[in-house]
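**Student:** Sharing a sequence plus its predicted fold:
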Amino acid sequence: MNLIKKLWQNKWIKGLFILGAFVLLFFIGLYFSIYLGAFGKVPTTQDLSTIIQEESTEVLDKDGVLIGKYYIYDRQPLEFEDFPKHLIDALVATEDVRFFQHDGIDNVSLLRVFVKSILLQDKSSGGGSTVTLQLAKNLFGRKHYKFVGIVVNKFKESIIAKRLEEIYTKEEILTLYFNTVPFSDNTYGIESASQKFFNKTTKDLTISESAILVGSLKANTYYNPRLNLERSQKRRDVVLYQMEKYGYLPTDSLEVIKQEDVVLHYRSFNHDMGVAPYFREQVKKELTAILDTITSPEGEPYDLYKDGLIVHTTLDFKMQQLAEEAMKAHMTKLQKAFENSYGDSGPWTNDKLIDAEIKKLTKYKQYKDQGLSDAQIHDSLAIKRDVELFSWEGDTVRNINVRDSISQYLKLLNTGMLSVDPSTGAVRAYIGGIDYRVFKFDHVTQSERQVGSTFKPIVYTAAIQNGMKPCEYFSLAKVTYTNYDSWTPSNSGSSENDTYENYSLEKALSHSVNTIAVKVLNKVGIPKVLEQAKKMGISKKLPAEPSIALGVAQVNLKELTAAYTSFVNCSRPVKPYYITKIEDRNGNIIASFKPEVSEDEAFSDYTRQVMLEYMKATVDEGTAKRIRSRYGLKNAIAGKTGTTQDNKDGWFVGITPNLVTVTWVGNDNYGIGFKSTGMGQGANSALPIFAEFYQKMNADTTFNAITKAKFERPSQQVESDLNCEAEKRDSFLKRLFTRKHKKKKFRGD
């Protein structure tokens, strides 16, 4: 007692005691003021018992493979059973070794924070947070307070942590933590991180991979494995040492795992990147419209970005990957050949063309609205800056101005591709362009281009359907149609000798003869052809003129694909569709969709079989024969090539019994076409994408149901009616008294 009295009489000791008491009372008062809500509401036990986190909407392929997400925060929740034990061990050993003993607060660590961080201002002392405290921070974030902000936030988190421990079991807390903790690259939750960095589910993570992800939690940018793999690997080793230190990992296992290289299989779910970005964008558009028509059981509208919906689509992830690989391989070669064909005098260097594109720019219009002259605008746009430019060899950064940038993108060819199951319309592969980051315009649904000779099968279908004999012959000779501005359609590579040649309908179509296509149209009549196109699913109003036989009509790729499905779907076209069903976060179906197959036959089965034989001949011996000769495909394939005027568009339609695929290649600017027909024709520009796509599918037994499927044998009547010579020459007398060039009116009715 005397010692205590003596110490109390020392003014310095007395002062320190009073100061300590004051500080203690201050913190006690601060704690209770926070508890009572003086610094904002602290979530109650009831609030915490009904935690519902924002969840990304998942987009799945037909087999349940994740192909994309729509989100504000990239998050995918799991159950505790989905976490491998070594993942939990890594977290506990590294972040909170006494997790299973404390009640949410590790007093030893917390005292260290108060002493070092608050009193000694040592910012390197560590946070002292338990997993539960971190969960509290993840769930509710932190606010900025001018006065002792770190203490206020820590006290708030400690109150929340205590309440969380009262409500939830340790397993449930770990589940909440793993589903909310932020990883690198703006990724929330272990499942999203696992899918992004290793392209696998959490339950399949190895010990090394788990250690990588847990290690990144210390500083998710600094230890981002995508940005710095070496640094991430060193942090992984720290986690492994911690696991060994606390008995979660045998020493011999530690030494083995340390020797493993970190191999990332990074899959960005950024909407502009990854697999099938154009498809995902189209699905999002349809989802938005669908969700506007339905509400939750509580009567609330669904939020695409927060409600954790599960969207089941028709896409085949693996097939989509092969389609994209085939497209990139072909377009890389074609782009190089395209540029080389023009040399230094490509149309993308034309000043008038570039000026026209500049005037479409938003920036140009803004300058105009500000009253700037064209000279002033061009001066402003002439300023150079670093720009990332797309290239098939790899994106590059160049210091260029707007004019140069436009010139670079004007030279790029673009493409579109759609593959559908002809019996249902289910979209299996979808390519809207060469790169969604650069070209947002979708060449499947938004673009309308002249379809060229891919329209001819519709003309011939109308002809057969309206009684024309499958072996009827037509002369190749040119005809001038006087009532249509003396229009004279001609054939590519035609000669004077063609005047006396006659082709059967099969050869005329398989060799895509223009003069005969127009004659067939003239005989069957334009109205009947337009009606036939409508029955086959083309809804757009088409021009009622004879040039329609050569494909001057502009149709989008999706509708053209729908029309061709009728040839392998009992004469009934189907509408391509993307979504099969939508579920809420609990797996309850909130909407489902069925194929839209036409109830009415677009033409007879006889007509269908005849047309299929015509298009088989196109592949076997006609304009698409390089499928057999160059690419060696032995599949059962029917098809049609298409090339438009001035080589602006190249098309190919590939029909197999269980898959219909349409490809298009061209430049987005109609002022730029291929320099030659040899390069721009559909057989050279569009067909190779299909061919390389099927080569890849042939090598994968997964697609045997498609690649090994056979067409049904045509009926005896069809075989008999097609049993004729492919061509015949006029007799000597007929040649003698036939004018080489005829002029007549186009009947077309």
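**Tutor:** Noted; the coordinates are in hand.
**Student:** going forward, measure contacts between C-alpha atoms and count neighbours the same way
**Tutor:** Noted.
**Student:** Tell me who's in contact with the residue nearest to Lys519 when sequence neighbours are not counted.
**Tutor:** Once flanking residues are discounted, Lys519 sits nearest to Phe474: 7.7 Å by CA to CA, 6 or more residues apart in numbering. Going by CA atoms under 8 Å, 6 or more residues apart in numbering, Phe474 touches Asn502, Tyr503, Ser504, Leu505, Ile516, Lys519.
**Student:** putting a second one here so we can go through both:
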Amino acid sequence: MAKQKAKKPATKKPKKQQDDTRRHIKTFWKLFGVGILLVILIFLFASWGFFGSLPDETSLENPEKNLATEIISTDGKTLGKFYKENRTPVKYEELPDHLVNALIATEDARYYQHSGIDAKGTVRAAVFLGSRGGASTITQQLAKLFFTEQVSDNKLERAIQKIKEWVIATRLERRYTKEEIVTMYFNEYDFLNQAVGIESAASIYFDKNPSELTTAESAMLVGMFKNSSLYNPLRRPQLVKERRNVVLSQMEKYDYITESVKDSLQALPLNIQYTPQGHDEGIATYFREYARAFMADWIKENPKTDGSLYNIYSDGLKVYTTIDSKMQQYAEEAVDMHMKNLQKEFNSQNKKNKTAPFRDITKKETEQIMNSAMRRSDRWREMERQGKDKEEIIASFKKKVPMRVFSWTAENNAIDTIMTPLDSIRYYKKFLRASLMSMTPQTGEVKAWVGGIDYKHFKYDMVKTGQRQIGSTFKPFVYATAIDQMHMSPCDTLPNTQYTIEAGKYGLLEPWTPRNSGGKYGGMVTLKEALARSINTVTARLIDRVGPSPVIELVSKMGVETEDMPPAPSIALGTPDVSLYEMVGAYSVFANEGVYVKPTLIQRIEDKNGTVLFQNVPETKDVISDETAYVTVSLMQGVVQSGSGSRLRGTWRGGHLYKDVITGYPYDFKNPIAGKTGTSQNNSDGWFMGMVPNLVTGVWVGGEDRATHFRSTAYGQGATMALPIWAIYMKKCLADDELNVSDENFKRPSRLSIQTDCSQWKENNQETDEVPDELDF
């Protein structure tokens, strides 16, 4: 029998080794527990403010942020903003789904699964030292934007900042929904180029509201969250496109879009529509400056309930205006189109003018203009403030320096050059200026406001601030007074002969005998023909019949400032200085059946919560009867039918198609139009006031100085300088059916006792460019 193999006895760990293992395990768990406790303590210390103060509950729920004040057009477009930070918050409902999906797919794929801190992402980032992506959630990134300062280079300080972000992130998650957190993140991020928040970013980079963004556009903006300075679409478009395509790939990875959609979108260009929102850029810049001044005055008189004053740069007010963005755009386009051509002609005529850009003045008068301009300049005021003496200041104006100046022929209307400040003053003096204001006469709502040719370079507003001699555009007020007081008809006749008002009458120191332009006299003319041809002698007879004071009283009721208007008969030919703003308001009385409605630009003001703080109440006044208003309109229709405004009808010189001498464009209006041209002495100012039943528009063109003007009336009259702007603008407005600009007849009063149909008067359709429209004493 075989012998059985003996079993090897089982070995046991020595007791000492077992005790060491148990001790190590206990030590590990103690260290782990201490570590957990330390982490908890660190978070508690951070929440208690040991590492620096944290916002309290109120500031979390109502974070203090600078919110831009929005200037909003009557058709809902943002015209501009006043801001320290260009931020306008939007609601979650205004964010398109693909914009939110792009953010989550790229920045925080588990956004809806965590409570502010992504544990899985944090462990991954710690193990792989960030090489496989960071761990910051959208909530943490919002916390950093809201409450922490700039990222520190010091590792310890950065670690403390990170802890504070975690604490705040968890608080945010407890107090806000996921949708609210996403919305706050989009509203707070700085996309550069004055675009703070998604509303500004969508507007500035794509000229859209956030809700209108496409998937590709949304992906580009989300791509900027990684580093907007690096991924700046204006500086590094190719890099931005690559980053956008990464975002689109992430959207495809997480099934927000299909692979075919991703491929098609990645092939698209960026299609940036850069629309800057600086105070000097965009549309309605002159109007926005008016709105700023309006708000400054309103704020002083309307404090908050606690007695403090509103701040237009940080309180997020919404200012709803009467400006129509389309009409404003058409107005600015009309000014640009005509003034480029007009300036070209003006420069051509000045090539052989030794005193250019001035005419008809002496060398001493030129020096006075230049010296006065120097003393009014910002450079002079700044150097004077610094304590520089007069000689040193003047010397600085004669030293060449680099500068950027205005030019119609350059991109963005600006060129870089080197010249002396004194030369730049003379350079700017050569540019003709223009202004336009358009208003609904029945409501007083101002629809378009163009105060100059370029706000960045010419900040003086010629709509309301500037006042210029109005020439023959004053004559309808004289005619209206005669119709109102004496019941005169457009068909009544007066002699077209020289007329003298003797010295002593109306305080005249010497006899006043106005002359007709071109010395044309003879025969009897109807009032309609006299206004159409702007015959000075007839206007003189009329003001002598009614007296200057009643005319002044009339225009005062129409909103014109008359304090400095002398009761002299010469006002009949347009000697007073009046603003375009006043002229449009006054002419609106004629289109509005004799009722003056004060021009309105601000409809209402709301705070950031939508509470109405101001609501405009129209100011109205009965000035003349509806009959007098209609008859005056009938007179001004004659100006367009056969007088200096007849070029609007398209025919000229025996039925030939008229083409403007500057633009070469024919005007062929068929709808009823009433209007009046005006030209001041020496062709310094050109005016055109034009009306259709529901829109009154005035245009002024001239130089900064009255010595800056054309050499002849053919180019210097209102029919050539100002009327084309009105024509281009109205063509655009009438072609846009959404604007509802009337092409109907003016409303006829139910009771009309004054004859307006002068069928026995044979209209003269053989006018030439020598239209008697010049102011002549």
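**Tutor:** Yes, it's here. In this text the structure is predicted, and so the values were computed from the model without any measurement.
**Student:** how do the contacts of Phe474 of structure 1 look in structure 2, which are kept?
**Tutor:** With both residues aligned by TM-score structural alignment, their matches' CA atoms under 8 Å, the contacts of the contacts of Phe474 of structure 1 that structure 2 also has are Asn502, Tyr503, Ser504, Leu505, Ile516.
**Student:** What lines up with the last one in structure 2?
**Tutor:** It stands for Ile516 of structure 1. In structure 2, the residue equivalent to Ile516 of structure 1 is Val538, according to TM-score structural alignment.
**Student:** Over to the third one?
**Tutor:** In structure 2, the position corresponding to Ser504 of structure 1 is occupied by Thr526, as judged by TM-score structural alignment.
**Student:** contacting residues for the residue nearest to its match when sequence neighbours are not counted?
**Tutor:** Spatial nearest neighbour of Thr526 of structure 2, excluding adjacent residues (CA to CA, 6+ apart): Thr493 at 4.1 Å. By CA under 8 Å, 6+ apart, the residues touching Thr493 of structure 2 are Met524, Val525, Thr526, Leu527.
**Student:** Can you verify my assumption that the first one contacts Cys491?
**Tutor:** No: in this structure Met524 of structure 2 lies outside contact range of Cys491 using CA atoms under 8 Å: 11.2 Å.
**Student:** Pull the number of nearby residues for Gln673 of structure 1.
**Tutor:** Gln isn't right for residue 673 of structure 1; it's Gly. Gly673 of structure 1 has 23 neighbours, counted by other CA atoms under 10 Å.
**Student:** which residue lines up with it in structure 2?
**Tutor:** By TM-score structural alignment, Gly673 of structure 1 lines up with His709.
**Student:** Strands - which of the kept ones among the contacts of Phe474 of structure 1 land there?
**Tutor:** Asn502, Tyr503, Ser504 (DSSP state E).
**Student:** gap between the match of Ser504 of structure 1 and Ser759 of structure 2?
**Tutor:** 11 Å (CA to CA, to the nearest Å).
**Student:** When those two are compared, which one has more neighbours?
**Tutor:** Remark: of Thr526 of structure 2 and Ser759, Thr526 carries more neighbours, 19 against 8, as counted by other CA under 10 Å.
**Student:** rewinding a little: of Met524 and Cys491 of structure 2, who's got more company?
**Tutor:** Legend: neighbour count by other CA under 10 Å for Met524 of structure 2 and Cys491, higher for Cys491 (20 against 15).
**Student:** Map Gly622 of structure 1 onto structure 2.
**Tutor:** Per TM-score structural alignment, Gly622 of structure 1 is aligned with Gly643.
**Student:** mind listing what the nearest residue to that match once chain neighbours are set aside touches?
**Tutor:** Once flanking residues are discounted, Gly643 of structure 2 sits nearest to Ala532: 4.3 Å by CA to CA, 6+ apart. Neighbouring residues of Ala532 of structure 2 by CA under 8 Å, 6+ apart: Leu635, Met636, Gly638, Val639, Val640, Ser642, Gly643, Ser644.
**Student:** from these, which ones fall inside helices?
**Tutor:** Taking DSSP state H as the definition of helices, the contacts of Ala532 of structure 2 contribute Leu635, Met636, Gly638, Val639, Val640, Ser642.
**Student:** so how many other residues sit close to the equivalent of Trp380 of structure 2 over in structure 1?
**Tutor:** Using TM-score structural alignment as the criterion, Trp380 of structure 2 maps onto Tyr364 of structure 1. Tyr364 of structure 1 has 19 neighbours, counted by other CA under 10 Å.
**Student:** So the match of Gly622 of structure 1 sits against Arg533, correct?
**Tutor:** Yes: with contact defined as CA under 8 Å, Gly643 of structure 2 reaches Arg533; the gap is 5.2 Å.
**Student:** Quick check: buried residues in the longest helix along structure 2?
**Tutor:** For structure 2, the longest helix by residue count, based on DSSP H, is helix 15-48. Neighbour counts using 16 or more other CA atoms under 10 Å place Ile42, Phe43, Phe45, Ala46, Ser47 of helix 15-48 of structure 2 among the buried residues.
**Student:** related to what we said a few turns ago, quick one: contacts for the match of Trp380 of structure 2?
**Tutor:** Tyr364 of structure 1 neighbours (CA under 8 Å, 6+ apart): Ile358, Ile377.
**Student:** before we move on, the earlier item: of the contacts of Thr493 of structure 2, closest to Asn101 of structure 2?
**Tutor:** Leu527 (71.7 Å; CA to CA).
**Student:** pretty sure the closest one contacts Ser489?
**Tutor:** Yes: with contact defined as CA under 8 Å, Leu527 of structure 2 reaches Ser489; the gap is 7.4 Å.
**Student:** hmm, back to that, have a look at Gly643 and Arg533 of structure 2 and say which one is more surrounded.
**Tutor:** Gly643 (31 against 22).
**Student:** Kindly provide the distance from the residue most central in space within structure 2 to Lys447 of structure 2.
**Tutor:** Note on structure 2: the residue nearest the mean C-alpha position is Ala284, at 2.6 Å, using CA atoms, centre = their mean. From Ala284 of structure 2 across to Lys447 of structure 2, the span is 11 Å (CA to CA).
**Student:** cool, and Asp736 of structure 2?
**Tutor:** For Asp736 of structure 2 relative to Lys447 of structure 2 (CA to CA), the value is 14 Å.
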